[in-house]
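**Student:** sequence? don't have it. structure:
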């Protein structure tokens, strides 16, 4: 699998990034944090990474895209683009959950990782991982309040990573809390996308739909939030 070529597309938040990877190494990369630019930038980025690398979609082994939760517009553009590329080329489609992409950027930085995706107001979607990026609890909605994640933080260090990290930082304070306000990036899809390719965990191009941010259904609970 050392020569596997993957095209990685990350469009689940306001930023947009594209990576072409061969054998697990980045060979071309494009990024923009210009809001609402996915529709105008993604196709250009794909064209540029192919031109820079001298490769084409025909030489890719698969296309991977972020599946959310996240922005409706960003996910729609990313998934429709990935589907179009796969349909036209016959390449398989891989989908990587956005929290998993965020967790890859936090490996080794704390005992636990909480990926946070903004859902407006004091709301977010969160998922819990161990310090090596292994999923412990799947994504769920949460409303931030002063005791959010207290039990988890009392157990040890936790890094909160994603575009809702600063929002959480404004309401909780704990010596074991680390905050990293950031967007998910395509370069952090390399490991999970490669693993999915090896395991042949491919999506049905005709029926796959991303995880859009839907009507919020979380409530503040006195029980453990994770």
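**Tutor:** That came in fine, so what should we check first? Because the structure is predicted, anything quoted here is derived from the model rather than measured.

**Student:** contacts, neighbours, all on C-alpha from now
**Tutor:** Fine.

**Student:** can you pull the contacts of the residue nearest to the spatial centre of the chain?
**Tutor:** Residue closest to the mean C-alpha point of the chain, counted by CA atoms, centre = their mean, is residue 98 at 2.5 Å. Residue 98 makes contact with 12, 66-70, 184, according to CA atoms under 8 Å, 6 or more residues apart in numbering.

**Student:** helix or strand right after the longest helix along the chain?
**Tutor:** Using DSSP state H, we find that the single longest helix of the chain is helix 72-89. Using DSSP states H and E, the helix or strand that directly follows helix 72-89 along the chain is strand 93-96.

**Student:** which strands and helices sit next to that next one?
**Tutor:** With contacts defined as 3 or more CA pairs under 8 Å, 6 or more residues apart in numbering; DSSP states H and E, strand 93-96 has these neighbours: strand 62-66, helix 72-89, helix 190-198.

**Student:** Not counting residues beside it along the chain, what's closest to residue 52?
**Tutor:** Leaving aside its chain neighbours, residue 52 sits nearest to residue 28 (6.6 Å; criterion: CA to CA, 6 or more residues apart in numbering).

**Student:** What residues sit buried inside whatever helix or strand the one you found lives in?
**Tutor:** Secondary structure assignment for residue 28, by DSSP H and E: strand 25-32. Residues 25, 28-31 are the ones in strand 25-32 that count as buried (16 or more other CA atoms under 10 Å).

**Student:** want to compare, so here's the second one:
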């Protein structure tokens, strides 16, 4: 049946979906900060049960590989790897920002702008961003971490751009870029948007190594050192 299970955990939104030949069958989604570790397997089990399916029907698993939440990405990838190993099925990895761009294409089908600028919040005035052609999602600028100022993305001048995602809104008031418009409603990457992308990777047999694949964090994790307690 070419069923692909998709897992998206890069933001506070945790979602899983099943697609057949790229077409959405069903999605389960929750929004719970820090709830991915508790909920992702529960969502998968309930998604399969509610649609009369089991793991033997799944031909491959697709996972959002980043950028995004460090913890969320690790949980999503670990879950996907574990299932692929146990079921002996291939793993497909998709860039998070491309998933977000595909989501825009599916929702805003009549938009005339030519380039998409999806952004995910990376805290303070930093975002993860990439640029894609609207028509075919051809990559114009690869995913990167950007500290926003009034001149950010000046190198993309000359063609109209649409900025969206939960990182775009905090830049709207200071952006001086002449070719950028903004979508005010927040958009998040979701598993339901992964179907066509994952199916093309499946047809091309573009599968990932279960041992070596790591999330694409784009920047190093900056943790805090625990304070030494007085003896």
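**Tutor:** Yes, it's here. These numbers were taken from a predicted model, which means no experiment stands behind them.

**Student:** picking up where we left off before, hey, which of the helices and strands packed on strand 93-96 of structure 1 is tucked in deepest?
**Tutor:** Among those, strand 62-66 has the highest mean neighbour count (mean count of other CA atoms under 10 Å), at a mean of 28.

**Student:** That strand: how far from the chain's middle?
**Tutor:** 11 Å (CA atoms, centre = their mean, to the nearest Å).

**Student:** To what extent does it diverge from structure 2 after superposition?
**Tutor:** Mean deviation of strand 62-66 of structure 1 relative to structure 2 after superposition (mean CA distance after the TM-score superposition for structure 1): 0.2 Å.

**Student:** which residues in structure 2 does that strand align to?
**Tutor:** Aligned using TM-score structural alignment, strand 62-66 of structure 1 spans residues 60-64 in structure 2.

**Student:** how about the helices of structure 1, start to end?
**Tutor:** Using DSSP H, helices in structure 1 cover 38-53, 72-89, 98-104, 150-155, 165-169, 190-198.

**Student:** can you list the ones you listed in a markdown table and add distance to residue 126 of structure 1?
**Tutor:** Shown next, in a markdown table, are the helices of structure 1 (distance: least, CA to CA, whole Å):
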| stretch | distance to residue 126 of structure 1 |
| --- | --- |
| helix 38-53 | 24 |
| helix 72-89 | 17 |
| helix 98-104 | 7 |
| helix 150-155 | 13 |
| helix 165-169 | 10 |
| helix 190-198 | 18 |
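
**Student:** rewinding a little: contacts for the match of strand 62-66 of structure 1?
**Tutor:** 2-10, 73, 76-77, 80, 84, 89-96, 99, 194, 198, 202.

**Student:** so what corresponds to residue 90 of structure 2 in structure 1?
**Tutor:** Aligned partner of residue 90 of structure 2 by TM-score structural alignment: residue 92.

**Student:** For residue 197 of structure 1, see how far away that match is.
**Tutor:** With distances taken as CA to CA, to the nearest Å, residue 92 of structure 1 is found 9 Å from residue 197 of structure 1.

**Student:** thinking again about what came up before, aligned partner of the residue nearest to residue 52 of structure 1 in structure 2?
**Tutor:** Using TM-score structural alignment, the partner of residue 28 of structure 1 in structure 2 is residue 26.

**Student:** so residue 77 of structure 2 sits right up against residue 212, yeah?
**Tutor:** No - taking contacts as CA atoms under 8 Å, residue 77 of structure 2 lies outside contact range of residue 212: 11.5 Å.

**Student:** Residue 141 of structure 1: which of the helices of structure 1 is closest?
**Tutor:** Proximity to residue 141 of structure 1 (CA to CA) singles out helix 98-104 among the helices of structure 1, at 12.4 Å.

**Student:** once the structures are aligned, where does stretch 201-217 of structure 2 end up in structure 1?
**Tutor:** Using TM-score structural alignment, the partner range for stretch 201-217 of structure 2 is residues 196-212.

**Student:** And for stretch 4-11 of structure 2?
**Tutor:** The alignment of stretch 4-11 of structure 2 onto structure 1 (TM-score structural alignment) spans residues 6-13.

**Student:** Residue 158 of structure 1 against residue 178, yeah?
**Tutor:** Yes - under the criterion of CA under 8 Å, residue 158 of structure 1 makes contact with residue 178 at 6.1 Å.

**Student:** which residues do the two both contact?
**Tutor:** By the contact definition CA under 8 Å, 6+ apart, residue 158 of structure 1 and residue 178 are jointly contacted by residue 110.
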